[in-house]
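Enquirer: here you go, sequence then predicted model.
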Amino acid sequence: MLARGARTAIQLSFARGAHLVVVLIDREMSQVAASVRAAEIEMQLRSSIDDKIRVVIKDRCFENWLIASPEGFTRQRSRYAYPDKIEKAAVPNKADRVADPCRLINSAMSKGQYDKTGDAAKILRVSNLDSLAANSRSFRKFLAVLGDPAYATGSRQP
């Protein structure tokens, strides 16, 4: 089913000159191990579309990557009055284990609610990629798939 839905977008990417397509999927609440699910989906996509496709499962959702860089919150004190909550939950190498990162982000805010589209871009602008990698194994896996030499031998350890 996923292959059918992704086929056009993937084929367009190759037609526009892509040498590799990386499909990024949220794990959400799936109990299947991210590596197992990614391998299954990747095999399905490669066999039905093209062999130059890789799949990375974000563990659990995009916000887990945001909290992996506490700097993204400490540098915005007017919006996130309690960034230490995020650091305590995500560091060291614990961001992927946070079950509800949106709730954690909301608890660090001085007022209002986390807005996925508006806040995420602002957080990322001031985030630190080294922190993201140090605190999220799924982000390290993403970097490895993209060819980052720091993770050429694996993404298990920061």
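Expert: Happy to help now that I have it.
Enquirer: okay, CA-based contacts and neighbour counts for the rest of this
Expert: Fine.
Enquirer: immediately after whichever strand or helix holds residue 10, which helix or strand?
Expert: Taking DSSP states H and E as the definition, residue 10 sits inside helix 2-15. Under the assignment DSSP H and E, the closest C-terminal helix or strand after helix 2-15 is strand 21-26.
Enquirer: here's the one I want to compare it with:
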Amino acid sequence: MVLIDLEDRIDCPGSFATSIARAFAHHTNVPVRVVVKHCCFENWLISDPRALMGARFKVTKAFESAVAPNKADNVTDATRLLNSIARGKDYHKRADAVAIANKLNPDAMARNSRSFRRLLRLLGHGQYLRQSRNPV
């Protein structure tokens, strides 16, 4: 499995994933599945507001309404949103990401992130075997 984030590319995530999969197929017989994280990894971090509450972030109603329900992938600057609720210093891409990731609930993330549901589908999650477009 290849997991990559789209960051600031203008490609459609599906088209980008297909082009990466084709490149792998051209060079190896090993089956490869590709998941392109829409926008950036921080969009997954914000997809579970409760995980942030346990870290050094003050989750506001405005924050929650920006990511839920099913809107985390649509946040254009997740890092900026994290900075807006950070206590003390700004969000740190490594240290804070690890602290948040340790508290993330995959089911909560799936409710708010289509790209995360796609990952779950490719990993064989029972609730998303047939579709990942909508939360279950």
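Expert: On my side now, so go ahead. Here the structure is a predicted model, which means the values were calculated and not measured.
Enquirer: show residues contacting the helix holding residue 10 of the first structure.
Expert: With contact meaning CA atoms under 8 Å, 6 or more residues apart in numbering, helix 2-15 of the first structure is reached by 20, 21, 41, 44, 45, 48, 49.
Enquirer: again, but for stretch 89-104 of the first structure
Expert: Applying CA under 8 Å, 6+ apart, the contact partners of stretch 89-104 of the first structure are 59-60, 63-65, 67-68, 70, 85-86, 114, 134-138, 158.
Enquirer: quick one: which of those residues sit in helices?
Expert: Here DSSP state H is the test, and the contacts of stretch 89-104 of the first structure give 63, 64, 65, 67, 85, 86, 134, 135, 137, 138 as lying in helices.
Enquirer: residue 52 of the first structure versus the one in the first structure that sits across from residue 5 of the second structure in the alignment, what's the distance?
Expert: Aligning on TM-score structural alignment places residue 5 of the second structure opposite residue 26 in the first structure. For residue 26 of the first structure, the distance to residue 52 of the first structure (CA to CA, to the nearest Å) stands at 21 Å.
Enquirer: now check the first structure for the residue matching residue 97 of the second structure.
Expert: Correspondence of residue 97 of the second structure to the first structure, assessed by TM-score structural alignment: residue 120.
Enquirer: leaving out chain neighbours, which residue sits closest to that match?
Expert: residue 66 (7.3 Å; CA to CA, 6 or more residues apart in numbering).
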